[in-house]
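**Q** based on what follows, work out the 3D shape:
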Amino acid sequence: MTAEGRQRIDKWLFFARVVKSRSLAARLAQAGRVRVNRNKIDQASHMVRPGDVLTITLDRRILIYRILDAGERRGPATEARLLFEDLTPPAPPAADPALQPLRERGAGRPTKKERRALDDWKGEE
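**A** The predicted model follows:
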């Protein structure tokens, strides 16, 4: 950690348990998948400080974190959660199965149960 609580972005991502290793954190930053205060960065050595807002693009999700503190080490998850405030909006709720359209009986392809009943009725094996 340097003066004023500043820290390299790759170290902070590793300490906050966003990624599994520091080299993955460096690759994430160099690929331009991390924004600091809405500015895209491309260096793993970019310095961040408490109060900065990070937008991190991972495979299937986007994380928005406000940095609360610089990390000292990669500790347990409870310690890592103290480093940031999660500003990520909640995921939209999954579709309610009760609202799914129902197939009327006899419409479309037969189900496995209906096919077996047809085979029994026809006398086929």
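
**Q** use CA for all of it now, contacts and neighbours both
**A** OK.

**Q** so what's the gap between the helix ranked longest in the chain and the chain middle?
**A** The residue-count maximum for a helix in the chain (DSSP state H) belongs to helix 112-122. Distance of helix 112-122 from its chain centroid, counting by CA atoms, centre = their mean, to the nearest Å, is 45 Å.

**Q** stretch 3-20: end-to-end distance?
**A** 26 Å (CA to CA, to the nearest Å).

**Q** buried set for that stretch?
**A** Residues of stretch 3-20 classed as buried: 6-19 (neighbour count, 16 or more other CA atoms under 10 Å).

**Q** following up with a second sequence; could you model it the same way so I can compare the two?
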Amino acid sequence: MSPAPTPTTARVDQWVWAIRLYSTRSAATAACKAGHVKINGATAKPAQTVKVGDVVRAYTAGGERIVAVTGLIVKRTSATIAQQHYDDRTPPPPPKEERVLDIVRERGAGRPTKRDRRLIERWRGRE
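**A** So this is what the prediction gives:
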């Protein structure tokens, strides 16, 4: 019995789930539908195919991840095998002293007003 042939393309939702960017296949599909997964800069639909050499940018709960496709898998395997199928190009997080401090509001101050929210966003650098 010969080994299964390696695929030339794979669905993006299967691939990002198989390399463990998302914990479930349905979460990967939902992220694609919401526009949180991009292939070579273009928003990807769940059934869009990826091939070796593509750059996938995914917004996850842990932050933005940028990975290059070096191999195709469609089934979830161990983490060590999954790491062989992508090259992580995510920039390292900034040092602690460069990170913006969280804004702490006084207890009982209520919801922030529109002006407060805009100031908070400006302090966090998301303007």
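
**Q** circling back: where in structure 2 does the longest helix of structure 1 fall?
**A** Using TM-score structural alignment, helix 112-122 of structure 1 corresponds to no residues of structure 2.

**Q** quick one: Ala25 of structure 1 from Pro90 of structure 1, how far?
**A** Counting by CA to CA, the gap from Ala25 of structure 1 to Pro90 of structure 1 is 24 Å.

**Q** neighbour count for those two, which is higher?
**A** The neighbour count for Ala25 of structure 1 versus Pro90, taken as other CA atoms under 10 Å, is higher for Ala25 (23 against 6).

**Q** which residues are in contact with the alignment partner in structure 2 of the more buried one?
**A** In structure 2, the residue matched to Ala25 of structure 1 (TM-score structural alignment) is Ala28. By CA atoms under 8 Å, 6 or more residues apart in numbering, the residues touching Ala28 of structure 2 are Asp13, Gln14, Val16, Trp17, Tyr22, Pro46.

**Q** give me the number of residues near the counterpart of Arg38 of structure 1 in structure 2?
**A** Aligning on TM-score structural alignment places Arg38 of structure 1 opposite Gly41 in structure 2. Gly41 of structure 2 sits with 11 neighbouring residues when counted by other CA under 10 Å.

**Q** a helix runs through Phe14 of structure 1, doesn't it?
**A** Yes - according to DSSP: H, G, I helix; E, B strand; the rest coil, Phe14 of structure 1 belongs to a helix.

**Q** corresponding residue for Thr49 of structure 2 in structure 1?
**A** Matched to structure 1 by TM-score structural alignment, Thr49 of structure 2 sits across from Met47.

**Q** superposed on structure 1, what's the mean shift for the helix or strand hosting Ala27 of structure 2?
**A** According to DSSP states H and E, Ala27 of structure 2 maps onto helix 25-33. In the superposition against structure 1, helix 25-33 of structure 2 averages 0.6 Å from its aligned positions (mean CA distance after the TM-score superposition for structure 1).

**Q** would you mind getting the average deviation of the helix or strand that that helix is followed by from structure 1?
**A** With elements assigned by DSSP H and E, the helix or strand that comes after helix 25-33 of structure 2 is strand 37-39. Superposed on structure 1, strand 37-39 of structure 2 shows a mean distance to its aligned partners of 0.6 Å (mean CA distance after the TM-score superposition for structure 1).

**Q** list the contacts of strand 37-39 of structure 2.
**A** So strand 37-39 of structure 2 is contacted by Ala31, Thr43, Ala44, Val50, Asp54, Val55, Val56, Arg57, Ala58, Tyr59 (CA under 8 Å, 6+ apart).
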